[in-house]
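[1] Here is a sequence with its predicted model. Questions after.
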Amino acid sequence: MSKKTKGNNSDPNVEVDPISGTETTGHDWDGLKELDTPAPRWWLTVWMITIVFAIGYWVVYPAWPSISGHTKGLFGWTQYTELKAEQKEITDRQGAYLARFHGESFDQVRADPAVYEFARAGGAVVFKENCAACHGNGGEGRKGYPNLNDDDWLFGGKVDTIYHTIQVGSRSTDPDTHATQMPKFGAILKPDEIQDVATYVLQLSHGTPANPSASWVRGQAVFAANCVSCHGEGGVGNRDMGAPRLNDAIWLYGGRRADVVETITNARAGVMPTWKHRLSDDNQRMVALYVHSLGGGE
């Protein structure tokens, strides 16, 4: 390849690529030569703009490390001041909703969509932090811990009743706690009588059998003599006494025969703590509204 000059360049040592007409850098790798192609003007312009922007950013915002920490910048902006401003905005909005929440009854809150959603959201957080360990994240419950999504309530499912239960608990240390107690019938009834009444109770959710067995007939008599005063005729339950319904196939401790026999024999004594002194009144009211909204509230 002969050496040529390009344009006004009179240097005889400058080689120009004959195909592209561009000068080469003089580097040669096994016959491959590097073209000395200049960067596009638009790219150089953008590059210079970014340099100017970077210098401006260093001046305006905190960027350079110093002995005391870093430069403050002309605007005095930091992530911490921005966070405080955002937190203040959230706190102010919460305060506005809380002020309305304070002044409204449960019925008024439920009729006020904005405040109701605010209360439900707050109640969901309180529930997950304090109640989910026993009742499950969605209030589905588990053996020994009530399902809060159904219509089976020992003491009533209205929102103010739920609020009262949250306050006093069940068999808790609060002087006004729900204090229900089922006796241990293992010390009162004979084993065969316990088996008979279990037969009767397990049948309650299915109605009276067309051809009742002898065990069912005996169990009905045992139930009438020992259980009906609390659980009511036909096992309808008694909320004033906290006696559960037995005719809805909803079982707190399991609905197998062995579970029912165990309950009759040794009774059950689950405990729910009082939350009166653990949660603020606002949080108690919010979680009451949240639980009521799960689907089983009355």
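    Now that the structure is in, tell me what you want to look at.

[2] contacts and neighbour counts: CA atoms only from here.
    Will do.

[3] Look at residue 171 and say how many residues are nearby.
    Counted with other CA atoms under 10 Å, the burial measure for residue 171 works out to 19 neighbours.

[4] Pasting the second one now:
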Amino acid sequence: MADHAHHGEIDKVTGTATTGHEWDGIQELNTPLPRWWIWTFYATIIWSIGYFIVYPAWPLMNGYTRGLFGYSSRAELDVDLAKLNQVRGEKMQALATASLEEIEKNPALLALARAKGKVVFGDNCAPCHGSGAAGGKGFPNLNDDDWLWGGSLEQIEKTIKYGARSGNDEGHMGNMLAFGKDGTLTKDQIVQVANFVRSLSGQSTRPGVDLAAGKQIFAENCVACHGEDAKGNPELGAPNLTDKIWLYGGDEATIIETITNGRGGVMPAWIGRLDPTTIKAMAVYVHSLGGGK
């Protein structure tokens, strides 16, 4: 390929001057952009400079340029929310002062709490628990009656407020220990106790595995949290192992992984992020989904 200079030549087909650029016999025509397009382009540059001056635009090390207008979409939202609360007025005040039980007994307050709770849930909780609160692997289903930390109104409110393993001093604590990782149990023992755990909920077990040995291992290592009847302990966040509801999965491989490496999912604390009335509404909403105790 070659680039030869033919500047000033006139293209025979179009009658347009060329730029002098040629590649393999193909010449570039000298056809400038229309003047109106050029001036529009310059106008957008001037407009952008004006925008940078009057509106927030450039990020800084510890903030951003505020602009002459001092505009803030967050400030606008705060104003809109304040107006909305003014319109709601007495209803929101009643929701704020009523107890959780009083809200559920009052049809009007219950409807208000559920409506508000549903919107807040969609904005804050749905990314983990799903838009229908059905959860997923590692994220509890809030529609059933299986609750790691308790399903009463007060317990749900506490979980929303302070979270679990969230770093908040009031939050739920307690992890599933890593019995394999820390060397407490051997691989064979983990297989035995995993199969025993599966048998607790009527699931099939691996042929040839000593379930009696698994039961003994369970008694020595697991009853402290899950209880002698294996029905769990909401104080510790220890799940019921006799039902067929599994947070991470109830197949043998997943249970072995859980026993070997432990579990410690985090539920964030919402106190400080959401106001008390909003948290109250969300607790009522979650409790009313069908699985609240």
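    Sure, I can see it. What you are looking at is a predicted structure, and each value in this text was computed from that prediction instead of being measured.

[5] For the stretch 51-200 of structure 2, which segments count as strands?
    59-60, 63-64 (DSSP state E, counting those that start in this stretch).

[6] For residue 290 of structure 2, which of these is the nearest?
    strand 63-64 (44.8 Å; CA to CA).

[7] looking at structure 1, where would I find the counterpart of that closest one?
    Mapped onto structure 1 with TM-score structural alignment as the criterion, strand 63-64 of structure 2 occupies no residues.

[8] show me where structure 1 has helices.
    Secondary structure of structure 1 (DSSP state H): helices at 41-60, 79-102, 106-110, 113-130, 132-135, 159-168, 191-203, 214-226, 228-231, 257-266, 281-293.

[9] Now the third one on structure 2. Mean distance?
    In the superposition with structure 2, the aligned residues lie an average of 0.9 Å away from helix 106-110 of structure 1, counting by mean CA distance after the TM-score superposition for structure 1.

[10] Which part of structure 2 matches that helix?
    The aligned range for helix 106-110 of structure 1 is 100-104, by TM-score structural alignment.

[11] Pull out the buried positions in that stretch.
    Of the residues in stretch 100-104 of structure 2, those buried by neighbour count under the rule 16 or more other CA atoms under 10 Å are 100, 103, 104.

[12] just curious, which of those residues is nearest to residue 228 of structure 2?
    The closest of the buried residues of stretch 100-104 of structure 2 to residue 228 of structure 2 turns out to be residue 100 (CA to CA; 33.3 Å).

[13] quick one on the thing from earlier: just tell me which of the strands of the stretch 51-200 of structure 2 ends up closest to residue 114 of structure 2.
    Closest of the strands of the stretch 51-200 of structure 2 to residue 114 of structure 2 is strand 63-64, at 37.2 Å (criterion: CA to CA).

[14] With distance to residue 275 of structure 2 as added columns, please give the buried residues of stretch 100-104 of structure 2 in CSV.
    CSV is the format used below for the buried residues of stretch 100-104 of structure 2 (distance: CA to CA, whole Å):
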residue, distance to residue 275 of structure 2
100, 15
103, 17
104, 19
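
[15] just checking, what residue in structure 2 corresponds to residue 290 of structure 1?
    Using TM-score structural alignment to pair residues, one finds that residue 290 of structure 1 aligns to residue 285 in structure 2.

[16] what's the neighbour count on its match?
    Here the count is done by other CA under 10 Å, and residue 285 of structure 2 has 26 residues near it.

[17] what residues are up against it?
    With contacts taken as CA atoms under 8 Å, 6 or more residues apart in numbering, residue 285 of structure 2 has the following neighbours: 113, 114, 115, 117, 118.

[18] redo that, cut-off 6 Å
    By CA atoms under 6 Å, 6 or more residues apart in numbering, the residues touching residue 285 of structure 2 are 114, 117.

[19] that older thread, tell me how far the match of helix 106-110 of structure 1 lies from the chain's centre.
    Counting by CA atoms, centre = their mean, to the nearest Å, stretch 100-104 of structure 2 is centred 28 Å from the centre of its parent chain.

[20] Equivalent analysis for stretch 270-278 of structure 1, please.
    20 Å.

[21] which residues are in contact with it?
    Counting contacts by CA under 6 Å, 6+ apart, the residues outside stretch 270-278 of structure 1 that touch it are 166, 167, 168, 169, 170, 171, 172.

[22] try it again with 10 Å
    By CA atoms under 10 Å, 6 or more residues apart in numbering, the residues outside stretch 270-278 of structure 1 that reach it are 130-131, 134, 144-145, 164-181, 252, 281, 283-284.
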